[in-house]
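In: model this:
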Amino acid sequence: MSQPPRPYVLSLAGFDPSGGAGLLADCKTFEQRGVYGFGVCTALTVQSDVQFERVQWMPLADIQAQARPLLERFGVGWAKIGLVESLAELPELLRWLRAQSPAIGVVWDPVLKASAGYDFHAGPAPELVAEVCTALALITPNQPEMRRLWPAAATAEEAAAVVSAYCSVLLKGGHAEGSEATDVLYQNGREVARFTTPRLPHGEKHGSGCVLSAAIVAGLARGESLVEACRSGKAYTARVLASNETLLGYHFQNEHEYANP
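Out: Below you'll find the model as predicted:
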């Protein structure tokens, strides 16, 4: 018996051979979250879950060439952008995506540093952050990334509130202290929702931010509100974090397996 059509989503991200982060992690998440995921490679990395050696970047023209036939053939409603070489080229990429699919929604997971230990980007200029975020539905930075994106703010929370005037911000709480990990959603300069799960003794996972942002994109593509998508995405990610004691998490096939972490 055939299944009903799934929504189409697109990940523009780096290729991580370990499968913990980037395109492979995104597509695993998309599949388990009930959407059909396309992948456009923005970078080829040489890494494992604990070591980063080097990266080969894809030029913007090649990124567009990969995405063009997919956007021409399929109705892609949502896209996620992860690792890219040039933050200065992000506005051009966003304008191009919207020219191909005017109604597309875009979530940016600002990968500024690899969890395996490699700095990709210094903090961009505030004017660039504002220009990029105005074209987005959501950004999903962790606390160090948020501080790097908006260093004029005294705290990551203050930075998230400021940037949420341009687009919604989900400030991830994995780098905070305490027995619980809380992600906070900001919109229009204020906090609107919190999403909390227990902090696990072996919960650190390579690529957890990729999984969360991909899970949120899948929820949005399935018709969930932003708050609902953040909540269900957090729940799915919590199950991946709890799946084993290594740095590479396992994904889950059935919706009920992550509905109540």
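
In: could you use CA atoms for every contact and neighbour count after this?
Out: Fine.

In: for this structure, just list every one of the helices.
Out: Taking DSSP state H, the helices of the chain run over residues 22-32, 60-73, 90-100, 126-134, 143-149, 156-163, 208-221, 226-241, 256-259.

In: nearest to Asp183, of the ones you listed?
Out: With CA to CA as the measure, helix 226-241 is the member of those nearest Asp183 (8.3 Å).

In: tell me the helices and strands packed up against the closest one.
Out: In terms of contacts (3 or more CA pairs under 8 Å, 6 or more residues apart in numbering; DSSP states H and E), helix 226-241 is packed against strand 190-198, helix 208-221, helix 256-259.

In: let's see this one next, to set against the first:
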Amino acid sequence: MEKVLDKMNYAMTIAGFDGSAGAGILTDIKTMQFFDVYGTAVCTALTVQNEYSFARAGFLPWKQIEEQLEKLAEVRRYSYFKIGLIENAEMLWHIITWIRKHNPNAFILWDPIMGSSTGIRFFVDRDVEEFFPIFSKINLLTPNRLEYEFLKLKNCELKKTAILLKGGHADGDESEDILYENGKEYRYSSKRLPGVDKHGSGCTLSAAILANVALGKSLPEACAEAKKYIAKWFIGGENKIGFVPRLG
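Out: Got it, this is the predicted structure:
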């Protein structure tokens, strides 16, 4: 088993724990595993939720998050990170500072989770400007349209930070995601399924992107692969596209 694991690509998700395994670190690891990427996880929050309702998020303090990071870093040097649910801008700053200290060239993706689908907000309007200095230290942001507007990303000058604007909350027969990278636009479309709003779709898409970047694909290629994957995920669910261990 050790020889098999030594040959694998590794990635780390730093996000919340969802006991239903539909979102957060559990679905991130399942998605990475589908692409033959070995995912490890650091928990930022213990949430109380299921597939249909969200009660609350018990955020962990930085000391406990740092201890998890340090222990995993004893074994290997990570180059690919996904950040999900975090408490505030200060926590995001702590996490990214730690990553850049341990690996200045690491690829960092942040999937900004502004609130739950049941209406619980994690950030308030006065917090927004605190995020601005952090964006330049991130390689890819993956907001939906509501998060894009809330974080005022249209007003930010981001030269080194790519943005994948997800189209799930837009109208029309096609769901179109747009990647903005180095002054270029890449568009990814799939047929919109009326009435389908699956729990954890944002986590799944961003984890699929990170896995493909870890496999050596360019960012536009990784987004294209993730878009194809999420389209199948929406149609068939996890049982039909197979989240099976593939360690050999």
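
In: ok, back up a step: and the helices of the first structure, which is most packed in?
Out: helix 208-221 (a mean of 28; mean count of other CA atoms under 10 Å).

In: Gly203 of the first structure -> the second structure?
Out: The alignment partner of Gly203 of the first structure in the second structure, by TM-score structural alignment, is Val196.

In: and for Glu92 of the first structure?
Out: Glu92 of the first structure maps onto His94 in the second structure, by TM-score structural alignment.

In: now do the contacts for that match.
Out: His94 of the second structure sits next to Trp62 when contact means CA atoms under 8 Å, 6 or more residues apart in numbering.

In: give me that answer again for 10 Å
Out: In this structure, His94 of the second structure makes contact with 62, 65-66, judged by CA atoms under 10 Å, 6 or more residues apart in numbering.

In: same question, Val48 of the second structure
Out: Residues near Val48 of the second structure by CA under 10 Å, 6+ apart: 17-20, 54-58.

In: biggest separation within those, which pair?
Out: Greatest spacing in these, by CA to CA: Ser20 and Gly58 (15.8 Å).

In: what count of nearby residues applies to Trp78 of the first structure?
Out: 24 (other CA atoms under 10 Å).

In: residue in the second structure matching it?
Out: For Trp78 of the first structure, the residue aligned by TM-score structural alignment is Tyr80.

In: His102 is in contact with its match, correct?
Out: No. Assessed by CA atoms under 10 Å, Tyr80 of the second structure is found out of contact with His102, at 11.9 Å.

In: the equivalent of Phe30 of the first structure over in the second structure and Leu151 of the second structure, how far apart?
Out: In the second structure, the residue paired with Phe30 of the first structure is Met32, using TM-score structural alignment. With distances taken as CA to CA, to the nearest Å, Met32 of the second structure is found 27 Å from Leu151 of the second structure.

In: next one: Ile14 of the second structure
Out: Distance from Ile14 of the second structure to Leu151 of the second structure, by CA to CA: 20 Å.

In: distance of the corresponding residue of the first structure for Gly119 of the second structure relative to His206 of the first structure?
Out: If you follow Gly119 of the second structure across to the first structure using TM-score structural alignment, you land on Gly117. Going from Gly117 of the first structure to His206 of the first structure by CA to CA gives 11 Å.

In: which residues are in contact with both of the two?
Out: 49-50.

In: OK, contacts around the match of Phe30 of the first structure?
Out: Met32 of the second structure touches 9-13, 38-40, 204, 206-212, 214, 243, counting by CA under 10 Å, 6+ apart.

In: mind checking how far it is from Ala41 of the second structure?
Out: 11 Å.

In: overlap in contacts of those two?
Out: 11-13.

In: those, buried ones only, as a PyMOL selection?
Out: A single PyMOL command selects the buried members of those (16 or more other CA atoms under 10 Å):
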select buried, resi 11+12+13
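
In: from the shared contacts of Met32 and Ala41 of the second structure, which ones fall inside strands?
Out: For those, the ones inside strands are 11-13, with DSSP state E as the criterion.

In: which one of those is nearest Ile86 of the second structure?
Out: Closest approach to Ile86 of the second structure among those (CA to CA): Thr13, at 11.8 Å.

In: picking up where we left off before, look up how far Met1 of the second structure lies from the match of Glu92 of the first structure.
Out: 34 Å.

In: check Lys71 of the second structure too.
Out: Distance from Lys71 of the second structure to Met1 of the second structure, counting by CA to CA: 21 Å.

In: ditto for Asp173 of the second structure
Out: 46 Å.

In: who has more neighbours out of these two?
Out: Neighbour tally, Asp173 of the second structure and Met1, criterion other CA under 10 Å: the higher count belongs to Asp173, 12 against 7.

In: what's Lys30 of the second structure in contact with, if anything?
Out: Lys30 of the second structure makes contact with 21-22, 36-39, 204, 207-208, 238, 242-245 under the criterion CA under 10 Å, 6+ apart.

In: do the same with Ile96 of the second structure
Out: 81, 83, 102, 104, 108, 110, 134, 137-138.

In: which of the residues you listed ranks first by neighbour count?
Out: Of the contacts of Ile96 of the second structure, Ile83 is surrounded by the most neighbours, 27 neighbours in total, counting by other CA under 10 Å.

In: please report how far the residue mapped onto Ala106 of the second structure from the first structure lies from Val169 of the first structure.
Out: Superposed on the first structure with TM-score structural alignment, Ala106 of the second structure falls opposite Ile104. As judged by CA to CA, Ile104 of the first structure and Val169 of the first structure stand 18 Å apart.

In: the two: which is more packed in?
Out: Between Ile104 of the first structure and Val169, Val169 has the larger neighbour count (other CA under 10 Å), namely 32 against 18.

In: give the aligned equivalent of that one in the second structure.
Out: Correspondence of Val169 of the first structure to the second structure, assessed by TM-score structural alignment: Ile163.

In: list the contacts of the nearest residue to Ala88 of the first structure once chain neighbours are set aside.
Out: Among residues not flanking Ala88 of the first structure along the chain, Leu128 sits closest, at 7.1 Å (CA to CA, 6 or more residues apart in numbering). Counting by CA under 10 Å, 6+ apart, Leu128 of the first structure touches 87-91, 134, 149.

In: switch those over to JSON lines; also include distance to Pro141 of the first structure.
Out: Output for these, formatted as JSON lines (distance: CA to CA, whole Å):
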{"residue": "Leu87", "distance to Pro141 of the first structure": "15"}
{"residue": "Ala88", "distance to Pro141 of the first structure": "18"}
{"residue": "Glu89", "distance to Pro141 of the first structure": "19"}
{"residue": "Leu90", "distance to Pro141 of the first structure": "16"}
{"residue": "Pro91", "distance to Pro141 of the first structure": "18"}
{"residue": "Thr134", "distance to Pro141 of the first structure": "16"}
{"residue": "Leu149", "distance to Pro141 of the first structure": "9"}
